[in-house]
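Peer 1: sequence and predicted structure, then a few things I'm wondering about:
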Amino acid sequence: MTISAEELLPGTRRALLHRIAVAQAEGRAPSLVAAVVRHGRTVWHGARTSVDGHGPDENTQYRIGSITKTFTAVLVLRLCEEGLLGLGDLLEKHLPGTGAGEATVADLLAHTGGLAAESPAPWWERTPGALRPELGDVLGEQPLLHPAGRRFHYSNPGYTLLGALVEELRGAAWEDVLRREVLEPLGLNRTSIRPQAPHAGGWAVHPWADVLLPEPAEHLGRMAPAGQLWSTTRDLARFAVFLTHGDDRVLSAESVREMRTPAAPAEAEDVAAGSAYGLGMQIQYRDGRLFVGHGGSLPGFLAGLSISVEDDAAAVVLANCTSGPLVSTVASDLVRIVAEAEPRIPEPWRPLKGVDPSVLELAGHWYWGTHGFALRLTADGFAVLEPLSGDGRRSRFRPNGDGTWTGLEGYYAGELLRCVRRPDGSVDHLDLGSFVFTRRPYDEGASVPGGVDPDGWRGIG
């Protein structure tokens, strides 16, 4: 039997089904649906339900709670790409008079704006949004609990402000902008503000008895940008592909990459748990693998979206219960099952297409003082600087077209790498953010700051 490169092996499919079956049974979820994405397409869908003959499929809507925040973040990053605002802009510049204007746009995206986690009573998830018609009703009399920019403190009202910011700069309702600028271009036709049949009903499961209680499904009003959306595994699978690769019709790959980059200072427990937060995306390091995405919950519903960019794989898990299965953990487990059972096959190695001799001569060994490094040129035209042994500062560098490179990650992210040449054109050293890298340790023939002892290297005695 021949199996295509995109089709999962039978053993992998059974392992995925087993994982969601355990989650639904042990988590006592009325229903649970899941999907797995690999290499840009959905390769598996599974469902478990407590009602025979009524299994939900990939087009059945569930409420996705705070995954809505990632959609709102995409809208804000679009405004940044268009130059209508900057991540460092104070909220007050674009939306004055909120009482939370000390926070920047980036602060709100990363939950470092210092705002409260929830809106004032009554409990916003179980009451009509009409009870909070104005921003002041969402924020309360004292919206700030912490200094802006100092610590991570998850805030639902913060995303209400971001939704209001979108409305202010677009001159249209948040839901209309979302539909026009994200949902329609990405073909997310089953993602909506209000439920559309077929959709699951939300349930509470008694913690000490196998009985159910229906949960209300309130429209959140002003709080909608923090958690209103309904969606399906099919649509969220497509959204996961977008969050992995970007789509120039909506948001560039570079901006999506910035969303996935940690942007909030981590608390001690976050460091211990291997978790962080980017710009509208949660980041977690589990079992040796980096996951990005978001979880969501509202009364009656749980949702999880988990992506491993390195494996080019993602999973979505949705359930219709208030508590029970840890759907975000299940989602990352589904990714891990596929990645371990069927590892990603790397692209074939290909040589560079043409190379500038003046660039090629920079490849090889370099020394920062006595620390050995290697500079390697890759087929994508980038340069990689990495330590010869042990831990150390490693980064890729993007060519700028003028003989310099810009660091892309780690300690050297954003730093400029340039080659300094002697009057005769020969290479003297590399300058990386003022650090000097020479061909030999403290090369006496190079311009080393502080000079090199003329007596050279020596032994003791």
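Peer 2: Noted; the coordinates are in hand.
Peer 1: okay, CA-based contacts and neighbour counts for the rest of this
Peer 2: OK.
Peer 1: for this structure, what spans make up the helices?
Peer 2: Assigned by DSSP state H, the helices in the chain fall at 10-27, 67-81, 91-94, 105-109, 135-139, 156-170, 174-178, 224-227, 233-245, 253-259, 268-273, 327-341, 357-360.
Peer 1: got these as TSV, with mean neighbour count columns?
Peer 2: Shown next, in TSV, are the helices of the chain (neighbours: other CA atoms under 10 Å):
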stretch	mean neighbour count
helix 10-27	17
helix 67-81	23
helix 91-94	18
helix 105-109	28
helix 135-139	19
helix 156-170	23
helix 174-178	19
helix 224-227	28
helix 233-245	23
helix 253-259	18
helix 268-273	11
helix 327-341	22
helix 357-360	11
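Peer 1: and here is the other one:
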Amino acid sequence: MTTPEEELLPATRRALLHRVAVGQAEGRAPSMVAAVVRGGRTVWTGTRTCLEGHAPDENTQYRVGSITKTFTAVLVLRLRDEGVLDLGDPLEKHLPGTGAGEATIAELLAHRGGLAAETPSPWWERTPGTLRPELADALGEQPHRHPVGRRFHYSNIGYALLGALVEELRGAPWEDVLRREVLEPLGLRRTSCEPMVPHAGGWAVHPWADVMLPEPTEHFGRMAPAGQLWSTTEDLARFAAFLATGDDRVLSEESLHEMRTPAAPAEVADVAAGAAYGLGMQLQQHEGRFLVGHSGSVPGFLAGLTISVEDDVAAVVLVNCTSGPGAWSVAADLVRIVAEAEPRIPEPWRPLPDVDRSVLELAGQWYWGTHAFALRLVTGGGLSLDPLSGGGEDLGARFRVNGDGTWTGLNGYFAGESLRAVRRPDGSVDHLDLGSFVFTRQPYDEGASVPGGVDPEGWRGIS
């Protein structure tokens, strides 16, 4: 249930319905269901169907295809956070004998393992998984298409390997681990590997005639971790809220932020399109908005889960046809409609709690050479460093407090670098050291320890 404060305005709701109606009509889809999430809650649902009187709703299951990969990635990150594995570990360390074990776990998550996109023939999405009973059957005799780690190449096989990794380290089937560690804690009761009534049927719509053909529904077997799941807009709305803010029962917000961070080098065309890939999540710049999530496509179904963390808006779109409406693009438009019509209302400004005076004295203007920066205190004992003038724009960063008088960079050029205040014998601050960069209170402050020293004649004009 939504409160009056959370409800969308009538004009916004109509704009959302219009976008879904256009998507279903122009995409020639048998049905389309959608949901919008704001503030961690579903604030709108919509549906359009070609069958009058039989509209699906937020509890109707659709197959979600590659959105399954994000669920699998969450399981892998859980193993990392528990210390069972490191993302830099080669797969061979934990799952030996695959023939593809040179790739690291991070490379497989980011589709950088150099593996083929698909299994050897026949087409795995339209044939029983029993045709590929072992991983070797999915990998084939020559699983690699590129050198490991060299480039992004989307690979369904890579996620089959990650699912097998989860099974090996948990000692249980991937499906059981997923249910126990993700679905049940998040309350995703209508997300499953096999369809549950009510569910939509999958259809192929003829590209040149308004006629349809039913698509087969197969269990993918070893390929299940790449695209098996069925779900609903209600469940995926909950999952989207989790992906935005985290849930310590499943995965922390910090680890989810890592999943949403670009991890794969993009191709030239991807750069032009503003697209990238994180750890199990697709990333895209869309009309000036940074969106994360995942699309899904299997014969008979299309799906899109899209989140704008900054706007605190997410959308889910599910369709039961093989091609036609772009579920991701429709979901992206739903996010845009809400974000533009009803911008996020910021939290009230509140002063920080008690602040260490030795930290407070660091706030203010600093110079790296002649580049001016402002250092500010932020909530939680952290710091932010922002350029004040031209040049150095790529050096802005946020820092987390370490508790030992230092801070660690969280983003940009200084991600992972250490910031500390270097003090003189009398306790006053001489300079800030940031990854060997020296920041002083004045440009090339002659009273500070500037590397290379400062010309004793000081600043001057042309004589």
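Peer 2: Sure, I can see it. Quick caveat: nothing in here was measured; it's all calculated off a predicted structure.
Peer 1: out of the helices of the first structure, which gets nearest to Trp44 of the first structure?
Peer 2: Closest to Trp44 of the first structure of these is helix 10-27 (CA to CA; 7.4 Å).
Peer 1: mean per-residue distance, the closest one to the second structure?
Peer 2: When the second structure is overlaid, helix 10-27 of the first structure sits 0.1 Å from its aligned residues on average, using mean CA distance after the TM-score superposition for the first structure.
Peer 1: can you tell me what sits against that helix?
Peer 2: Contacts to helix 10-27 of the first structure, defined as CA atoms under 8 Å, 6 or more residues apart in numbering, come from residues 30-34, 44, 46-49, 323-327, 330, 333-334, 337-338, 341-342.
Peer 1: again with stretch 277-297 of the second structure
Peer 2: Contacts of stretch 277-297 of the second structure (CA under 8 Å, 6+ apart): 64-67, 69-70, 72-74, 106, 109-110, 227, 240, 258-264, 266, 273-276, 302-310, 322, 327-328, 332.
Peer 1: tell me the buried residues in stretch 433-451 of the first structure?
Peer 2: For stretch 433-451 of the first structure, burial by neighbour count (16 or more other CA atoms under 10 Å) applies to 436-440, 442-443, 446-448.
Peer 1: narrow these to those in strands?
Peer 2: Among those, the members found in strands (DSSP state E) are 436-437.
Peer 1: for Leu213 of the first structure, see how far away Pro207 of the first structure is.
Peer 2: The gap separating Pro207 of the first structure from Leu213 of the first structure is 11 Å, by CA to CA, to the nearest Å.
Peer 1: repeat for Val327 of the first structure
Peer 2: Applying CA to CA to Val327 of the first structure and Leu213 of the first structure gives a distance of 20 Å.
Peer 1: how about Phe301 of the first structure?
Peer 2: Counting by CA to CA - Phe301 of the first structure and Leu213 of the first structure are separated by 13 Å.
Peer 1: who has more neighbours, the two?
Peer 2: Phe301 (26 against 13; other CA atoms under 10 Å).
Peer 1: next, format the helices of the first structure as a markdown table and append distance to Ala217 of the first structure.
Peer 2: A markdown table is the format used below for the helices of the first structure (distance: least, CA to CA, whole Å):
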| stretch | distance to Ala217 of the first structure |
| --- | --- |
| helix 10-27 | 21 |
| helix 67-81 | 15 |
| helix 91-94 | 31 |
| helix 105-109 | 26 |
| helix 135-139 | 19 |
| helix 156-170 | 18 |
| helix 174-178 | 18 |
| helix 224-227 | 12 |
| helix 233-245 | 20 |
| helix 253-259 | 30 |
| helix 268-273 | 32 |
| helix 327-341 | 20 |
| helix 357-360 | 61 |
